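K.L.:
Need a 3D model of the sequence below.
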Amino acid sequence: MFIEQGREGKLGMWKYIPIPLGFFALMAFNYLVTTMTDMDTNAAMEQQIDLIGKKGLFLLLLAPFVVFLGGLLFWVKFVHQQSIKSLTTSRKKIDWKRFFFVFGLMAAFIIISIGISYFASPEDFIVNFDPVSFAVLFVMAIILVPIQTSFEEYLFRGYLMQGLGLATKSRAVALIVTSVTFGVMHLGNPEVEMLGPMIMVYYIGTGLFLGIMTLMDEGLELALGFHAANNLITALLVTANWTAFQTDSILVDISDPTESAGYEILFPVFVIFPIFLFILSKKYKWTGWKDKLFGTVKQ
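P.N.:
The predicted model follows:
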């Protein structure tokens, strides 16, 4: 069982405190600086782009995750003395077929969705494709984006889910708390400033969706693949001047996001995510939903 594998190595519940505390303190500091100084996030990003370019800003935003992921895995391996495999999956070895299946499924969904949006309303987009700039973006993104998404998955659906599950003996507490904190982590994103607090429904809903996948499948492979595809393919295909990732993507969305904010936020959470869960549950023959999502963590 995935949560129970957190007992591998030397447990010591105090060991679960420093990493999340340090990361959340950093997020809180970033958010407070933004709000207390009344900073215009979009204007600040535009200034940074003027100074170091989109590639420079992309690198500046994602490079720290190399340190974050390395630090987390080091802590797990040498402080907890827990294997990375047991933090990743309950299977005998990491199932990369699961990772690439859901990655391909999500990538196809994003490509088709963006394609439909472009051909339905071409006036909402600018074709921004430049072969050289895109090639550089592709190399940077394919290396850095999976590192960023993997850190978030290992922290929330791996490390915190196992730690909270063991501490509270409740799968439901581990699922809900990690989903809410995953959403709260995004409070400092420029999307929140543009679309308002309603977008937290999407962020928390995404955390809940990824948490359900992890608990039902007893491993992180599906969550890792979905999250990587979502961020990577989107960064390559489309950007806007109000999003966290502003890249040399193929398309630039110039539409007013507030006009369709409700649909864009609620449709994925209440329609697309359940469809994905249905597809994955049939493919991987998930059973025992009540026990896996709301049951007691075994001693």
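K.L.:
switch to C-alpha atoms for all contacts and neighbour counts from now on
P.N.:
OK.
K.L.:
now the strands: where do they sit in this structure?
P.N.:
125-127, 238-239, 251-253 (DSSP state E).
K.L.:
Out of those strands, indicate the one that is most buried.
P.N.:
Comparing the strands of the chain by mean neighbour count (mean count of other Cα atoms under 10 Å), strand 238-239 comes out on top with a mean of 22.
K.L.:
For that strand, which outside residues touch it?
P.N.:
245-253 (Cα atoms under 8 Å, 6 or more residues apart in numbering).
K.L.:
CSV for the residues you listed, including distance to residue 64?
P.N.:
Shown next, in CSV, are the contacts of strand 238-239 (distance: Cα to Cα, whole Å):
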residue, distance to residue 64
245, 15
246, 17
247, 18
248, 20
249, 22
250, 25
251, 26
252, 26
253, 27
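K.L.:
this one as well, want them side by side:
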Amino acid sequence: MNYQDHEYMVQPARSYAQLWRTLLGFVLGFAIYAILAMMFVALFGALSGDIESLLSFADPEAQATPAGTLMMLFSFVCMTGGIVIATLALHRRGLLSLLGPFRMMAADFLRVLGVLMLLSIVLLMLPLPSGPDETPVQNLDTGLWLKLLPIAILGVLIQTSAEEIVFRGYLQSQLAARFASPLIWMIVPSVIFGLMHFSPEMAGDNTWFIVGWATLFGVIAADLTARAGNLGPAIAMHFLNNLIAITFISTQGPLSGVALYTYPFGMADAEIMAHLPQDFATIVVGWLAARVAISR
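P.N.:
Predicted structure coming up:
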């Protein structure tokens, strides 16, 4: 495994690599995130007066609305703020140290995003089997969707970047500064990332399959981060995956408010299981393509 460039992200973590600092930083970051998110939602409600959006944000059974989905996506700026505050306080590290060398990150992001977009176009052209009850239906008027799309793209970028900054930028690099084995600094953040997707009220009997899928994605993102020495590839892969699933064809749920099309089922329905092998294969192929794109 060629992880020598990982040092770009690990070196800034070495000065304050005590395990107690990392654990406290992770907990503190999420505590600050929770406080900031509550303030964000309250401010959104006060400015917009959109109670329906607040309901769709908090209740998976509520009807998704564009405003509710966008509010959820943009609220992830609070996650980034929380972990940055905790990192500054406990590790004397700033945001840039969590991203890796900025120019490398930007170049790798664009390189991987371009490769994965081409791959996605090819995959979308392939005929995929679907039952009569799985045909997507139009969710938004095309004109409205096009107006919302630039805002939604920014929101998805904020959401995916926040998760990568927390789990790969912070937790992975801090653990790598303390432990040499990739089995620790790759697997532990990935398992925690997977468990953060534990939502029986939304996924029902499919919960543990969703957790497993998210854990696998975390391992792939960890590998790309260690190989590149920056968050660019992981953010690009995470961003494109979520962009398609949130803005183009979404399952029913709180994040379907800005989707052009939606499937007639949600994460808790049995139909979702038929899509997991396809999603798994797509992620693995995308991972291999991303590794080729960042090979130096």
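K.L.:
related to what we said a few turns ago, from the contacts of strand 238-239 of structure 1, pick the one nearest residue 125 of structure 1.
P.N.:
residue 253 (4.6 Å; Cα to Cα).
K.L.:
Need the counterpart of the closest one in structure 2.
P.N.:
Matched to structure 2 by TM-score structural alignment, residue 253 of structure 1 sits across from residue 263.
K.L.:
and what of residue 96 of structure 1?
P.N.:
Per TM-score structural alignment, residue 96 of structure 1 is aligned with residue 106.
K.L.:
That match and residue 97 of structure 2: what is the separation?
P.N.:
Separation of residue 106 of structure 2 from residue 97 of structure 2 (Cα to Cα, to the nearest Å) stands at 14 Å.
K.L.:
what's the answer for residue 153 of structure 2, then?
P.N.:
Taking Cα to Cα, one finds residue 153 of structure 2 at 25 Å from residue 97 of structure 2.
K.L.:
since we're on the match of residue 96 of structure 1, how many residues are nearby?
P.N.:
Residues lying near residue 106 of structure 2 (other Cα atoms under 10 Å) number 17.
K.L.:
Assess the claim that it and residue 234 are in contact.
P.N.:
No - counting by Cα atoms under 8 Å, residue 106 of structure 2 does not reach residue 234; the two are 11.6 Å apart.
K.L.:
Name the nearest residue to the match of residue 253 of structure 1, ignoring sequence neighbours.
P.N.:
residue 136 (4.4 Å; Cα to Cα, 6 or more residues apart in numbering).
K.L.:
Show me what residue 116 of structure 2 lines up with in structure 1.
P.N.:
In structure 1, residue 116 of structure 2 lands on residue 106 (TM-score structural alignment).
K.L.:
repeat for residue 21 of structure 2
P.N.:
Using TM-score structural alignment, residue 21 of structure 2 sits opposite residue 15 in structure 1.
K.L.:
from what I can see its match touches residue 80, true?
P.N.:
Yes - using Cα under 8 Å, residue 15 of structure 1 makes contact with residue 80 at a distance of 7.1 Å.
K.L.:
more crowded one of these two?
P.N.:
With neighbours defined as other Cα under 10 Å, residue 15 of structure 1 and residue 80 compare such that residue 80 has more, 20 against 14.
K.L.:
How much space separates the nearest residue to residue 77 of structure 1 once chain neighbours are set aside from residue 98 of structure 1?
P.N.:
Excluding the flanking residues, the one nearest residue 77 of structure 1 by Cα to Cα, 6+ apart is residue 83, at 5.8 Å. Residue 83 of structure 1 is 20 Å from residue 98 of structure 1, where distance means Cα to Cα.
K.L.:
of these two, who's got more company?
P.N.:
Ranked by neighbour count (other Cα under 10 Å), residue 83 of structure 1 and residue 98 place residue 98 first, with 20 against 16.
K.L.:
what sits against that one?
P.N.:
Contacts of residue 98 of structure 1 (Cα under 8 Å, 6+ apart): 221-222, 225.
K.L.:
Which of the residues you listed are retained in structure 2?
P.N.:
Retained in structure 2 by both residues aligned by TM-score structural alignment, their matches' Cα atoms under 8 Å are the following of these: 221-222.
K.L.:
Compare the contacts of residue 98 of structure 1 and tell me which has the most neighbours.
P.N.:
Neighbour-wise, those (other Cα under 10 Å) top out at residue 225, 26 neighbours.
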